[in-house]
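Asks: Whatever this is, show me its structure:
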Amino acid sequence: MESGPLLSLAIPVVGSSSSSSEAKTIVTGGLDGSIKSFDITTSMVQSIGSHGSGNTNACSCLATMSNDDDSSSSNLVVSGSWNRQLCVWDLRQNSNSNSNNNNNNNTPAAEAVLPGKAFAMDVDVSRNRIMVATSGRRNCFFDLRMLKEKNKFQLDSVLERESSLKFQTRCVKFFPNGYGFCLGSIEGRVGVEFLDALINDAPMKLTKYAFKCHRDSNGLVYPVNAIDFHPTHRHTFATGGCDGTVVLWDGKNKKKLTSTPKFPTSISALCFSPDGTELAIASSYTHEEGDREQHPQDELYIRPILDSEATPKKVEK
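Replies: Down below sits the predicted model:
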């Protein structure tokens, strides 16, 4: 696939009504600002759009979502850039692109200006809500709204506030119910915040908190690169850091559940399987110590997750 170095990746969800429930397309965001889709089965590359040429326009984060009530499949790609731009791309509008089409002049279905560089992003598909963490420690929330004109959308800014963490955000993840979110920073710390100001049916007003993690016995601090929630134990989430470990946490009772042995290098990404019995873990040096002539090779691990490891422990009152 002809493009610059890749910075971000997303996999569109395939609905059960599709002829195959397996995802066959990968969406990538490049250092050159390009957004492209890659068909795994045919090796066909399609241009979705671009944030502009040059490293300052790099596509730093991606997510997929759907705004079609009749479809459980992803038909929209959301991209954030270092040029402070947030864009929504309609895959149906770009379906006529072909493998030889490197035209990056496709028009976004909706766009908005961010207060800083986009560093991390997640979507709450149940509410068509997008969260973007930017430079300057800002957390921005947008609701995606379909307009009366067919296939036209609008991004409404519904909330912007300062992060509870004092250093740059590396990753963000909505709670499964959308009532709040977790974010990880370069300081080896995770913040847990709530969105009661945006959600009318939230059960009660909850207090945000933060905790230290991914630090060694000598006090060396490692960035937190990835967060994902368990699909069935909804208060359990996993974090991966530059210390090469993965830790499972009970967010409700604020307890550590289990941790893995150290992997060869940094944990750059992780994701639970749909039933929560497996955790995909990407071990890849993330240049937290600058360029190295030699570093462990990039590897992908699939780790079984026992129910006893992910189940929150009962807390004695």
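Asks: from here on, contacts and neighbour counts on C-alpha atoms
Replies: Fine.
Asks: So which residues of the stretch 101-250 of the chain form strands?
Replies: 110-113, 118-124, 129-134, 138-146, 153-162, 169-174, 180-185, 189-194, 209-212, 224-229, 236-241, 246-250 (DSSP state E, counting those that start in this stretch).
Asks: and the gap between residue 5 and residue 48?
Replies: Between residue 5 and residue 48 the distance is 17 Å, computed by CA to CA, to the nearest Å.
Asks: one more to put side by side:
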Amino acid sequence: MATDLQLPPYIDSVSSLAFHPTNPNLLVGGSWDRNVYLHDLTSPSNVRKVAVRGSVLDVAWAPESSTKVFVGGLAKEVRSVDFETNESQLIATHDEPVKCVEFSSELNAVISASWDSTVRISPLTTPGTSLILPVADKVYSLALSKSKVVVAMGGRQVWIYDIAALKEALEQGTEGKDVVVWQKRESSLKFMTRAVKAMPTDQGYTTTSIEGRVAVEFFDPSPEAQAKKYAFKCHRQVIEGVDTVYPVQGLAFNPVHGTFATGGGDCTVSIWDPLAKKRLRQFPKYPSPISALEFNCDGTKLAVAFSEQDEGGVAGEKNGNGVIIRECGDEVKPKAKA
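Replies: Predicted coordinates:
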């Protein structure tokens, strides 16, 4: 029987979650209340928090640290924040709010993406410098795999950069406008992209939209690989005879089993097997619309953030903001083929 652990409530919407890359019990959360929260699941009632300028839209762990994270948000800047010292350091600035922050170990750099239609790569070895990549539109979501950076933008555009090429550009001092985009694609989904995450296998990525759909895509441009891509409907309910559609805000891959979770404005979370094209499980409703999802590093826990102000939520579902940790069992494992 799976057990759920509810963390202390947040006072405002939870925008983002990030589990530590190697410690399965450390979770950081970003909130619209302008705080970053550090949860140790071995002592869940003891929560550390650090205030920053502006609401937090995304968080990512700094390398080889259990107390330092990178934060981006409405302050139009990326900062490192240390829960041990309460100190923060400026990493990069943008002209508009920073929607996405990731750390690339391959580049030893912070990658940030903004509504200013740029992606900035800021190496930790040379503070204050960034490779600025101009992109086609506002960035809504960003995903990293071992070899690729996937940028999901307005206008249903998805650009994919090759990390090896970015590394070469950093080493040679190439200007961002001269960096070649590995692939430029249009989303398979007809409506605005909400989230993108890369497969742990580095074979492709998954996107979600505001209109209750998910697409599974593959990097390999060959016709054989592209023939495998597909999309499907989810997070819909028939209410009084009307098919009601919800945005799919939460998206996370299990790093061990390769399955993925989606969370929607309908307050539900589902687990999917991308290769078998099947739903493995739908969990009972959460208190409010799902705003973020994240699996821990060993795939045994799923953090589910719910936020009552999240757009497209179920009418009347205003039951607070918070994070529930779900222990994962067989429901996140692909079904064995008969």
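Asks: Neighbour count: residue 5 and residue 48 of structure 1, which is higher?
Replies: Using other CA atoms under 10 Å as the criterion, residue 5 of structure 1 and residue 48 rank with residue 48 on top: 28 against 13.
Asks: Which residue of structure 2 sits opposite the more buried one in the alignment?
Replies: Mapped onto structure 2 by TM-score structural alignment, residue 48 of structure 1 lines up with residue 91.
Asks: My read is that its match contacts residue 122, right?
Replies: Yes: if you go by CA atoms under 8 Å, residue 91 of structure 2 and residue 122 touch, sitting 7.0 Å apart.
Asks: Quick check: neighbours shared by these two?
Replies: Applying CA atoms under 8 Å, 6 or more residues apart in numbering, one finds that residue 91 of structure 2 and residue 122 are jointly contacted by residue 128.
Asks: Please name the nearest non-neighbouring residue to residue 306 of structure 1.
Replies: The spatial neighbour of residue 306 of structure 1 that comes closest, neighbours along the chain excluded (CA to CA, 6 or more residues apart in numbering), is residue 277 at 6.6 Å.
Asks: Distance-wise, check the one you found relative to residue 14 of structure 1.
Replies: 20 Å.
Asks: Quick check on the two: which one has the bigger neighbour count.
Replies: Taking other CA under 10 Å, residue 277 of structure 1 and residue 14 do not tie; residue 14 has more neighbours (19 against 16).
Asks: is it true that the more buried one touches residue 23?
Replies: Yes: contact between residue 14 of structure 1 and residue 23 holds when scored by CA under 8 Å: they sit 5.8 Å apart.
Asks: re the thing from before, quick one: closest of the strands of the stretch 101-250 of structure 1 to residue 30 of structure 1.
Replies: strand 118-124 (13.6 Å; CA to CA).
Asks: what's the closest one in contact with?
Replies: 60-65, 80-85, 129-135, 169-174, 178.
Asks: try 6 Å this time
Replies: Residues from elsewhere that reach strand 118-124 of structure 1 (CA atoms under 6 Å, 6 or more residues apart in numbering): 61, 80-82, 129-134, 171, 173.
Asks: Likewise for stretch 187-200 of structure 1?
Replies: Contacts for stretch 187-200 of structure 1 (CA under 6 Å, 6+ apart): 179-184, 202, 208-214, 221-224.
Asks: which element is the equivalent of residue 280 of structure 2 over in structure 1 on?
Replies: In structure 1, the residue matched to residue 280 of structure 2 (TM-score structural alignment) is residue 257. Assigned by DSSP states H and E, residue 257 of structure 1 belongs to strand 255-259.
Asks: What span of structure 2 is the next helix or strand after that strand aligned with?
Replies: As assigned by DSSP H and E, the chain's next helix or strand after strand 255-259 of structure 1 is strand 267-272. Here strand 267-272 of structure 1 aligns to structure 2 at residues 290-295, judged by TM-score structural alignment.
Asks: Give me the mean distance between the matching stretch and structure 1.
Replies: In this overlay with structure 1, the average offset of stretch 290-295 of structure 2 from its partner residues is 1.1 Å by mean CA distance after the TM-score superposition for structure 1.
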